[in-house]
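Engineer: From the sequence below, what's the structure:
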Amino acid sequence: MGLKKMIGEFKNIVKYMKYGGVVKVTNTYTNQSELFVGKVALVTGATSGLGMAIAKRLLSEGACVVITGRNQEKLDNALKELNSNRVKGMLWDLIACTEARTFFNKAVTLFGKIDIAVNNAGVYSWKSSKDVTVGDWDTILNTNLKGLFFLCQAESEYFKQIESVNKIINITSMEGTLAGFGPYYASKWGANGLTQGMAKELAAHNIIVNAIAPGPVKTNINANYFKGQEDSQYNPDSRSLTGRMVLTEEIAGLASYLASDISNSIIGQVIIMDGGISLR
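Structural biologist: Here you go, the predicted model:
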């Protein structure tokens, strides 16, 4: 363990001793229950984690929401948790690039239109670069970049037919802004660049494109960070300037802001939300 990491872990121990393992995190926002009334949002990869939090937030603010997932059981459970007649679900694996337009058109039929697209679905790999196989590379790039491109292509062609302002929000990653050796880094660098290129091309069509690039977030994918503290608001991350992980509710709040008309002059931005990790 390096000295920097040892210091970070020591700071966490001090916090545990002082607060009994829990540090209260204040996450304040104004819930505007009618902000998205009459709007329909598509949130891909929304059976858990970030996608679920974003779907909940948009739903609470009046939107109808279409959620997608790759597993029927998880999709059914997500629909039960959301428990609203303003949410519908559909099976959709982003890796099926040739069917992106068909899937998107089906999503449109569920509520008759789509105004907001939050492209959250993706895959992650914990493997060291030396252990990555060709199959790993293909799965990650075909989902996170190729799949994202053809999904965005379908969304943008649909939105071009609509006179109102429409939003596309890509959920990428802080790791797409840092040096990294592996397919996940490559896919997220590509997704961030794709976001900026789309924004430049599509703004003239009243399609506003941005990305949120989260750092480590308190989701099941990062469960090893907070083992034994599942119910705690405090989940240590010695790399963060806040000393904790980002909350899914914080990402959802930013997604809501970018999806609203309040942010219509924010175009082509990759907004990093990582607790300051990328500043170190």
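Engineer: contacts, neighbours, all on C-alpha from now
Structural biologist: OK.
Engineer: Could you count how many residues lie near residue 145?
Structural biologist: Using other Cα atoms under 10 Å, residue 145 is surrounded by 24 other residues.
Engineer: check contacts around it.
Structural biologist: By Cα atoms under 8 Å, 6 or more residues apart in numbering, residue 145 lies in contact with 187-188, 190-191.
Engineer: Also residue 168?
Structural biologist: Contacts of residue 168 (Cα under 8 Å, 6+ apart): 116-119, 152, 207-210, 259.
Engineer: Next secondary structure after the host helix or strand of it?
Structural biologist: Assigned by DSSP states H and E, residue 168 belongs to strand 166-171. Counting by DSSP H and E, the element after strand 166-171 in chain order, helix or strand, is helix 183-202.
Engineer: by how many degrees do the helix or strand following that following helix and strand 166-171 diverge?
Structural biologist: Next in sequence after helix 183-202, counting helices and strands by DSSP H and E, comes strand 207-214. Orientation of strand 207-214 against strand 166-171 (axes from the mean of the first three to the mean of the last three Cα atoms, to 10 degrees) gives an angle of 20 degrees.
Engineer: List the residues that contact the spatially most central residue of the chain.
Structural biologist: The residue lying closest to the centre of the chain (Cα atoms, centre = their mean) is residue 171, at 3.7 Å. The contact partners of residue 171, taken as Cα under 8 Å, 6+ apart, are 118-120, 211-214.
Engineer: which residues in the stretch 1-150 of the chain form helices?
Structural biologist: With DSSP state H, counting those that start in this stretch as the criterion, the stretch 1-150 of the chain has helices at 3-19, 49-60, 72-82, 100-111, 134-141, 148-159.
Engineer: which of the ones you listed sits most buried?
Structural biologist: helix 49-60 (a mean of 23; mean count of other Cα atoms under 10 Å).
Engineer: the inter-axis angle of it versus strand 207-214?
Structural biologist: Using the same axes, to 10 degrees: helix 49-60 against strand 207-214 is 130 degrees.
Engineer: helices or strands next to helix 49-60 in the packing?
Structural biologist: Judged by 3 or more Cα pairs under 8 Å, 6 or more residues apart in numbering; DSSP states H and E, the packing partners of helix 49-60 are strand 40-43, strand 64-69, helix 248-259.
Engineer: I'd like the structure of this one too, to check against the first:
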Amino acid sequence: MESNLNKVALITGGSRGIGASIVRRLAKDGIAVAFTYANSSKRAEELVNEIQRSGGTAFAIHANAENVNATKEAVEKTIEEFGRINILINNAGIFEQKMYDQFTVEEFDRMVAVNVRSVFEGVQAAAPQMSEGDRIITIGSVNADVTGFPGLSLYAMTKAAVAGMTRGLARDLSPKGITVNNIQPGPVDTDMNPADGSNAVLLKEIIAIGRYGKATEIADLVAFLASEQAGYITGASIDINGGFMI
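Structural biologist: Sure, this is the predicted structure:
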């Protein structure tokens, strides 16, 4: 806890699901948290109030990662509010499943913008303000390596791109002592992909431990990678998927 005093994190897409669990966990660990939201203004306000009632520090930023410079501006607002940024969590992402020949160019560009470009944009803005021991963590997907179902070509491409970007950025930022890692969750129980949803029975059959992951389990791994104990891990894509399709 002591080592987290005065640390600041920005979590993109932090008002719901995995992002909100990361916000809660890092705030619990004594880190001041800023997070972005695109549409869920009520949820964002409620999350800020929840963190503050628990004695933590939180700041919500309206930003749509689809828009050019939105993530860059969120980094700038975080620094304006807290004076620094030590941890960048690239969590904002979108998912759409349909066959390759059904995607429009606009849909292609949107998914790449949110899932790939915004990650790079955030790193470009944050890394120059960071120093030794600081952390960059992206929430990717198990679909970077396996799909298992039709209609995932575009989404899988964006998550594979994030994994490759992580390796390159880890090398680029190693002289500054900044680690860069990618977390690849399998199916996680959120309101967007509930454990009792229409695909749940089929998905559970191909997960070795037979259940969806919990958003708090993803947040726990984020907290570890953000800690001093993870200083020798960089450029890694770490699966947390319950044995998905093994």
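Engineer: TM-score for this pair?
Structural biologist: After superposition, the two chains reach a TM-score (TM-score structural alignment, normalised by the length of the second structure) of 0.89; 238 aligned residues with a Cα RMSD of 2.1 Å.
Engineer: So which of the contacts of residue 145 of the first structure is the closest to residue 40 of the first structure?
Structural biologist: For the contacts of residue 145 of the first structure, the closest approach to residue 40 of the first structure (Cα to Cα) belongs to residue 191, at 23.7 Å.
Engineer: What sits closest to the closest one if chain neighbours are left out?
Structural biologist: In space, and not counting its chain neighbours, residue 191 of the first structure is closest to residue 145: 5.9 Å by Cα to Cα, 6 or more residues apart in numbering.
Engineer: residue in the second structure matching that neighbour?
Structural biologist: For residue 145 of the first structure, the equivalent position in the second structure is taken to be residue 116, counting by TM-score structural alignment.
Engineer: separation between its match and residue 152 of the second structure?
Structural biologist: To residue 152 of the second structure, residue 116 of the second structure is 16 Å away according to Cα to Cα, to the nearest Å.
Engineer: before we move on, what about residue 39 of the second structure?
Structural biologist: 25 Å.
Engineer: Of those two, give the one with the bigger neighbour count.
Structural biologist: residue 152 (19 against 13).
Engineer: Excluding chain neighbours, give the residue nearest to the more buried one in space.
Structural biologist: residue 97 (5.5 Å).
Engineer: And residue 130 of the second structure, by the same measure?
Structural biologist: residue 86 is the one closest to residue 130 of the second structure (Cα to Cα, 6+ apart), at 5.9 Å.
Engineer: And that neighbour, what's its match in the first structure?
Structural biologist: When the first structure is aligned by TM-score structural alignment, residue 86 of the second structure is paired with residue 115.
Engineer: ok, its match - contacts?
Structural biologist: 39-41, 159, 166-167.
Engineer: Residue 78 of the first structure: which of those is nearest?
Structural biologist: Nearest member of those to residue 78 of the first structure, counting by Cα to Cα, is residue 41, at 15.9 Å.
Engineer: Spit out the contact partners of the closest one.
Structural biologist: Neighbouring residues of residue 41 of the first structure by Cα under 8 Å, 6+ apart: 58, 63-66, 114-118.
Engineer: which position in the second structure aligns with it?
Structural biologist: Here residue 41 of the first structure is matched to residue 9 in the second structure, going by TM-score structural alignment.
Engineer: quick revisit: residue range for the strand holding residue 168 of the first structure in the second structure?
Structural biologist: With TM-score structural alignment as the criterion, strand 166-171 of the first structure aligns to 134-139.
Engineer: Show me which of the contacts of residue 115 of the first structure is closest to residue 49 of the first structure.
Structural biologist: Once Cα to Cα is applied, the member of the contacts of residue 115 of the first structure that ends up nearest residue 49 of the first structure is residue 41, at 17.2 Å.
Engineer: Compute the distance between the closest one and residue 82 of the first structure, please.
Structural biologist: 14 Å.
Engineer: ok, back up a step: pretty sure the residue nearest to residue 152 of the second structure is in contact with residue 156, am I right?
Structural biologist: No: if you go by Cα atoms under 8 Å, residue 97 of the second structure and residue 156 don't touch, sitting 10.0 Å apart.
Engineer: For these two, indicate the residue with more neighbours.
Structural biologist: residue 156 (21 against 15).
Engineer: ok, that one touching residue 144?
Structural biologist: Yes: look at residue 156 of the second structure against residue 144 with Cα under 8 Å: they come within range, at 5.0 Å.
Engineer: tally of neighbours for the aligned residue in the second structure for residue 201 of the first structure?
Structural biologist: Aligned counterpart of residue 201 of the first structure in the second structure: residue 172 (TM-score structural alignment). Residue 172 of the second structure has 13 neighbours, counted by other Cα under 10 Å.
Engineer: And the one 3 residues further on, by the same measure?
Structural biologist: Other residues within reach of residue 175 of the second structure by the criterion other Cα under 10 Å amount to 11.
Engineer: returning to that earlier point: quickly note the distance from the match of residue 201 of the first structure to residue 231 of the second structure.
Structural biologist: 16 Å.
Engineer: Could you find the closest non-adjacent residue to residue 192 of the second structure?
Structural biologist: residue 17 (7.8 Å).
Engineer: How much space separates the one you found from residue 73 of the second structure?
Structural biologist: From residue 17 of the second structure to residue 73 of the second structure the distance is 23 Å (Cα to Cα).
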